[in-house]
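1. Build me a model from this:
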Amino acid sequence: MSFNQQHFHWADYLVLLAMLVFSAGIGIYFRFTGGKQKTTEEYLLGDRNQKVLPVAISLMASFLSAIAILGTSAEMYMFGTQYLVVNLSYIICTPIACYLYIPVFFKLQATSAYEYLERRFGRTTRTAASFMYSFQVMVYTGVILYTPAMTLQVLTGLSVELSILLVGLVCVFYSTIGGIKAVIVTDVFQALLMFAAVFCIIISGMKAKGSVGNIWSIAQERGRIEFFNFSPDLTIRHTFWSLMCGGGLTFLSQFAVNQTQVQRYMTMKDVESAKKALWISTPFVVVFYAITGFAGLSIFAAYSDCDPITSGRIKLRDELVPLFVVESLGEYPGLAGLFVAGIFSAALSSVSATTNSLAAVTVEDYIKPLYM
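-> Okay, the predicted model is just below:
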C-alpha cells in the first residue's frame, strides 16, 4: 500500500502532539492535587466521590476503542447496516446490569470484581478468574495499540513500533502518576476527540456526495441498508438473533462483571449514582455506533463508483478509513491530525482503563493475599 504521505501537514502533527501533551498534563495535575495519590483508595477508586457524568463518559470511552471507529466504518462499507442492531441488545441489557449486578459489588464494597468469586466459590476460583482477566487485558491492549499505529503509518510513514511505543509511554505515564482520577478526566477529553474524528469523516462524505439524504439513497440503492434480518440461518454473517444474543452477552461481560467497568462504578459514592452513570453511558455508546455507522456509509457513497479494494488501490478493508482521510482531509491542514488524534484518543482511553484496572487486580488479587 502506498498513500501520498505528504498530505500530513505540520499542523496535523501539532494537533496530535497537543492531544498527547494535554493527556499527560492531566496526569501531572492529579499527581500534585488532592491527596496526591498517596492512598490506595484515592489511586484506584478516586476516593469514591467521582461525579456521575464524567464516569458515564469514561464508561463509554473505555468500552469503545479505535477498533470501533475503523472496524464499524469498514463493516458498514462492506456489509451494510445490519450490525447496528447490536445497539438494541445494549439498551435491553442496561437494566440487567444496573439492577442485578451493580448492587452486588456495592454491597461488597470491593475494589476487585473477583472478590465476589472468592466469597462464593473460594480463593482458587478468584485467582483463576483474575489471571484470565489479566491475560485477556494484555492481549487486548496489543490489538488496541496496533490499530492507531497502523493508521499513523498509513498517513505519515512513521513505523508501527514507534507509534505503539509513543502511545504506550504517554498512556502509562498519566495512568501511573494520576491514578483513576486522571484516567476518568482524560477519558472525557478523549471522548470529545473520538466524536470529532467520526464527524470529520461524515462531513467529508457529505462534501463529496451532498446531503445526508443522498448518502442514504446511494447506500440503499446498493443494498447496504438492512436492519431486521430475522433469518435463523447460522451461516449468515449478521442476523437480528445473532446480534441480540452476541451483543447482549458482550455488553454484560463488559458492563456487568468486567473489572474495568466495575472499578468505575466503585468510584461513585453510592449504588444509585453508579446506576445513573450506566444509564447515561449507554445512549452515548449507541449514538457513537450510529454515527460511526453513518461514517461508513459516507465512505461507501464517496467510493460508490470506484471501489478502492476491487481497483487494487488497497488490499485490506482496514485501510478504507485511512485512505478516505488521506484523500478527503489532506488538503485541510489540521483536520487529518484531528482525525488521527481521535483514533489515538480511542486507543488511549481503552488502554489507560485496562492499565489502571490491571493495577487494581494485581494489588488486590495477587499482592495483598501474600500478606494476609
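
2. all contacts plus neighbour counts: C-alpha atoms, from now on.
-> Will do.

3. Now do the nearest residue in space to Ile291 that is not next to it in sequence against Ile343, distance only.
-> Nearest non-adjacent residue to Ile291, counting by CA to CA, 6 or more residues apart in numbering: Val198, 7.1 Å away. Val198 is 9 Å from Ile343, where distance means CA to CA, to the nearest Å.

4. what is in contact with those two at once?
-> Counting by CA atoms under 8 Å, 6 or more residues apart in numbering, the contacts common to Val198 and Ile343 are Ile69.

5. out of those two, which sits in the more crowded spot?
-> Using other CA atoms under 10 Å, the more surrounded residue of Val198 and Ile343 is Ile343, with 29 against 24.

6. can you pull the contacts of the closest residue to the more buried one other than its chain neighbours?
-> Excluding the flanking residues, the one nearest Ile343 by CA to CA, 6+ apart is Ala66, at 5.2 Å. By CA under 8 Å, 6+ apart, the contact set of Ala66 is 144, 147-148, 343-347.

7. Of the residues you listed, which belong to helices?
-> 144, 147-148, 343-347 (DSSP state H).

8. contacting residues around the residue nearest to the spatial centre of the chain?
-> Most central in the chain under CA atoms, centre = their mean is Leu64, positioned 1.9 Å from the mean C-alpha point. Each residue near Leu64 by CA under 8 Å, 6+ apart is listed here: 285, 346, 350.

9. Quick check: Ile28 touching Gly178?
-> Yes. In this structure Ile28 lies within contact range of Gly178 using CA atoms under 8 Å: 6.3 Å.

10. want to put them side by side, so please do this one too:
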Amino acid sequence: MHEFGTLNWLILGSYIVLTLILGAVIGKKVTSANQFALGDKNIPWWAIGISVVCTYVSAMSFLGGPAWSYKEGLSVIAIHLNYPLVIFFIVSVFMPFFYGNGLTSIYEYQERRFGKASRLTLSMIFLIKQALSSAAVLYATAMILEFITGIDVVYCIVIVTAIALIYTVMGGIAAVIWTDVIQAFILFAGAFIIIEAVWNGMPAPMTDIMVKLKADGMTDALLTSMDLSQVTTVWAGVIAMTMFHTTVYGGNQMMVQRCMAAKSMGDAKKAMLMMGYVAFFIYFVFILLGVLFYAYYDGKEFENGNTIILHYASEYGMPGLMGIIAAAILAASMSSLDSAFNSMATVSVADFYRRFYKPEESDEHYLKMSRVFTVAWAILVIVPALMFATSTGSVLEVLSKAGSYFVGASFCMFVLGFYSKHITEKGLLIGVAASFIAIWYVAVATDISWPWYCVIGVVVNSVVAYVASLALSGKQKTMHLYTVKGQQAEFARLNKPIKQDGWYVVPGKIDAPCYGLLMMFAFSIVLLWGINEFIDNAPLLINFVRGCSVLIVLSLLGYIAYSFRRPARNQDVEQTN
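-> Modelled structure (predicted):
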C-alpha cells in the first residue's frame, strides 16, 4: 500500500494520546474495587448505551462484516435481525434480576438460584469464551497496523494490548464507558466516509449497479431455505441467533456490567434499549458496504477479505483518510478490548479470588487485585490472538463460530433459572455437560451450520437437565425465590412497588418502549424485503424506503420521548396483584 504519511500518523497518534489522557484523568477518582467495576453510579444512561453499542460493534464488524457480505451478499444481515427481540427479553427479564439484586458479577445470580458449582461453571465459561473473543478482536486490530506500517503482526498485537490495557487499568469501567463514547464518533465517522466514497465512486450509475447486484443474488437478504447447513437464512437469524445474542447481551458480564453502573433501573434499561433500536442499522451499514465493494471491485478475489476496506482507503487517495480509518478500526477494537479486560478482571476477583481465597480483605486490596487481573488477562489473550493470525476468512464469522460452542449452556443456565420450578443444580450441570458433547458431535459429524449449535445445545441441555433433576431430586414443591414468579410473589408479599420512576423493577413486566422494539423488528423485515423486491424500479424503491424510514423514525422518537418523560406519581407506587 501507499506510505502512511505524516498526516495519517498525526490523526492516529492524537486519538491514542487522547484516549490515554482520558483514562488517566478518570483513574484518579477510582479508589475501590467497586468503583473499578461499577463506577460511582453517576454515569448518564446515554453514555452507557453508546458504550453497549460500541462494545460489540468492534473491528469484527468494521473488517469482518464487509468481508463476509462481499462473499455472501446482503443475506448476512439475517444474523442481526434479532436484536429487537433479544433486547425485549433482556430488558424485561434479565435486567431486573441483575440490577435489582445489586450484583457486581452477574454470575452471582447462579449461586443464589442453584448453587456455588453452577456459578463457577458459568464464570469459567465466560472467561474462556471472552478470552477467545478478545483474541480475535486483538488480531483484527493488529492486522490493521501490520497493513499500514509493515510491522510484524506479533509486535502489533503487543502494542494494541498495551494501549487498551493502560487506560483500563487506570480508570476501570468509567474509563471504559467514556472512552467508548469518543470511540463511537470516530468509528461511525470513518464508516460513513468510506460508504459515501464507495457509493459515489461506482463505475456505473447506482441504479444499474443495484440491478446487477440483484442478478448476482447479492441483494436478497431474506433467504428462506430450510437447509440447516446454510448460515445466513432468516430462520437461523430469527430463531438460532436470537438465542445466541440473548446470551451475548443478557448473560455476558462484559455487556451487562456497564448497565450495572447506571444510576437507576430505568437508566440501565434505557441504555440497553438503545442497542435494540439502533443495532440493525449499524450492522446494515457495514454489511451493505461489503455488497458495494463487491460491485466496485467486480467480485475479484482478495487474499484476505478482512483487508478490503484498507485496500480501498489506501487507493482512494484522500489526505488523512487512512489515518481516520485506522483510528476508527482501532477505536472499534479498543471499545471491545477494554470492556473485556475490565469484565474478566471483575469476574476473576468477585467469583474466584474474593469468594474463595481472600474473602475479608480491604477495598484497596481488591482494587489492587482487580488491576492485577486486568494485566494478567491482557497478557493471556495474546496467545490465542496469534492463532487467529492464520485465518484468512471473515474474522466476524470465525468469532461467531467459536462463540456458538458456549452460548447454549449459558442461555440455559440463565433461562432455566428464571422460569423452571423443578431444575436443580446437579441436573443443570449434567445438562450442560450433555450439551457440550452434543454440539461437539454435531460440529464434527454433520454439516449443520454454527448458528444452530445454540439451538441444539439449548434443547439437549433443557431435556437432560429436567430429566436428571427429576431423577435425582424429584419435583420441587415451590417456585424458587430467584425465578420470575418467585420474584413477583416476593414483591407482592412485601407490598413493594413494582415501578420506579415509571420503569418496572420486577422481572417479567414489559415496559412501553419494549413494544416499539417489536415494531422495529417488523419494519426491518419489511425494509429488507422491499429493497430486493423493488430494486428494478428506482422511483418505487425510493418511496418505499422513505415510508419505512418514517415509521422507523417514529419508533425511535417514541423511545426517546418515553426515556425523557416525567413519570406520574402513581406509577412509582403501582403494586403487584
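
11. Report the TM-score for the pair.
-> The TM-score (TM-score structural alignment, normalised by the length of structure 1) is 0.91; 357 aligned residues with a CA RMSD of 1.7 Å.

12. thinking again about what came up before, conserved subset of the contacts of Ala66 of structure 1 in structure 2?
-> Compared against structure 2 with both residues aligned by TM-score structural alignment, their matches' CA atoms under 8 Å, these retain 144, 147-148, 343-344, 346-347.

13. quick check: stretch 540-548 of structure 2 aligns to which part of structure 1?
-> The counterpart of stretch 540-548 of structure 2 in structure 1, using TM-score structural alignment, is absent.

14. List the buried residues of that stretch.
-> 541, 544-545, 548 (16 or more other CA atoms under 10 Å).

15. Out of these, flag the one nearest to Pro359 of structure 2.
-> Comparing the buried residues of stretch 540-548 of structure 2 against Pro359 of structure 2 with CA to CA places Cys548 closest, at 55.2 Å.

16. Contacts only, for the closest one.
-> Shown in contact with Cys548 of structure 2 (CA under 8 Å, 6+ apart): 523, 526-527.

17. What does Gly320 of structure 2 correspond to in structure 1?
-> Match for Gly320 of structure 2 (TM-score structural alignment): Gly334.

18. do Cys412 of structure 2 as well
-> For Cys412 of structure 2, there is no aligned position in structure 1, judged by TM-score structural alignment.

19. Cys412 of structure 2 belongs to a strand?
-> No. Assigned with DSSP: H, G, I helix; E, B strand; the rest coil, Cys412 of structure 2 falls outside any strand and is helix.

20. Skipping adjacent residues, who's closest to it in space?
-> Per CA to CA, 6+ apart, closest to Cys412 of structure 2 is Val458, 5.9 Å.

21. try Gly179 of structure 1
-> Closest to Gly179 of structure 1 by CA to CA, 6+ apart is Tyr43, at 4.6 Å.

22. what helix or strand does the equivalent of that neighbour over in structure 2 sit in?
-> In structure 2, the residue matched to Tyr43 of structure 1 (TM-score structural alignment) is Phe36. Per DSSP states H and E: Phe36 of structure 2 is located in helix 33-38.

23. what residues does that helix touch?
-> 30, 104, 171-174, 257-258, 260-261, 342-343, 346, 363-364, 366-368, 370.

24. go with 7 Å
-> 30, 171-173, 258, 260-261, 346, 363, 366-367, 370 (CA atoms under 7 Å, 6 or more residues apart in numbering).

25. Over to stretch 106-118 of structure 1?
-> Against stretch 106-118 of structure 1 from outside (CA under 7 Å, 6+ apart): 125-126, 129-130, 257, 259, 262-263, 271, 360-361, 364.

26. and with 6 Å instead?
-> 126, 259, 361 (CA atoms under 6 Å, 6 or more residues apart in numbering).

27. For it, which residues meet the burial criterion?
-> Quick answer for stretch 106-118 of structure 1 (16+ other CA under 10 Å): 106, 110-117.

28. Repeat that for stretch 429-437 of structure 2.
-> For stretch 429-437 of structure 2, burial by neighbour count (16+ other CA under 10 Å) applies to 429-436.

29. Which one of the contacts of Leu64 of structure 1 is nearest to Lys275 of structure 1?
-> Val285 (15.5 Å).

30. Kindly present the contacts of helix 33-38 of structure 2 as JSON lines, with separate columns for secondary structure.
-> As requested, the contacts of helix 33-38 of structure 2 are arranged in JSON lines below (three-state DSSP):
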{"residue": "Val30", "secondary structure": "coil"}
{"residue": "Gly171", "secondary structure": "helix"}
{"residue": "Gly172", "secondary structure": "helix"}
{"residue": "Ile173", "secondary structure": "helix"}
{"residue": "Arg258", "secondary structure": "helix"}
{"residue": "Met260", "secondary structure": "helix"}
{"residue": "Ala261", "secondary structure": "coil"}
{"residue": "Thr346", "secondary structure": "helix"}
{"residue": "Asp363", "secondary structure": "helix"}
{"residue": "Tyr366", "secondary structure": "helix"}
{"residue": "Leu367", "secondary structure": "helix"}
{"residue": "Ser370", "secondary structure": "helix"}
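
31. Output the residues you listed as CSV; include the columns neighbour count and distance to Ser75 of structure 2.
-> As requested, those are exported to CSV (neighbours: other CA atoms under 10 Å; distance: CA to CA, whole Å):
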residue, neighbour count, distance to Ser75 of structure 2
Val30, 21, 45
Gly171, 29, 40
Gly172, 33, 38
Ile173, 30, 36
Arg258, 29, 31
Met260, 28, 35
Ala261, 27, 36
Thr346, 32, 37
Asp363, 14, 50
Tyr366, 23, 47
Leu367, 23, 46
Ser370, 30, 42
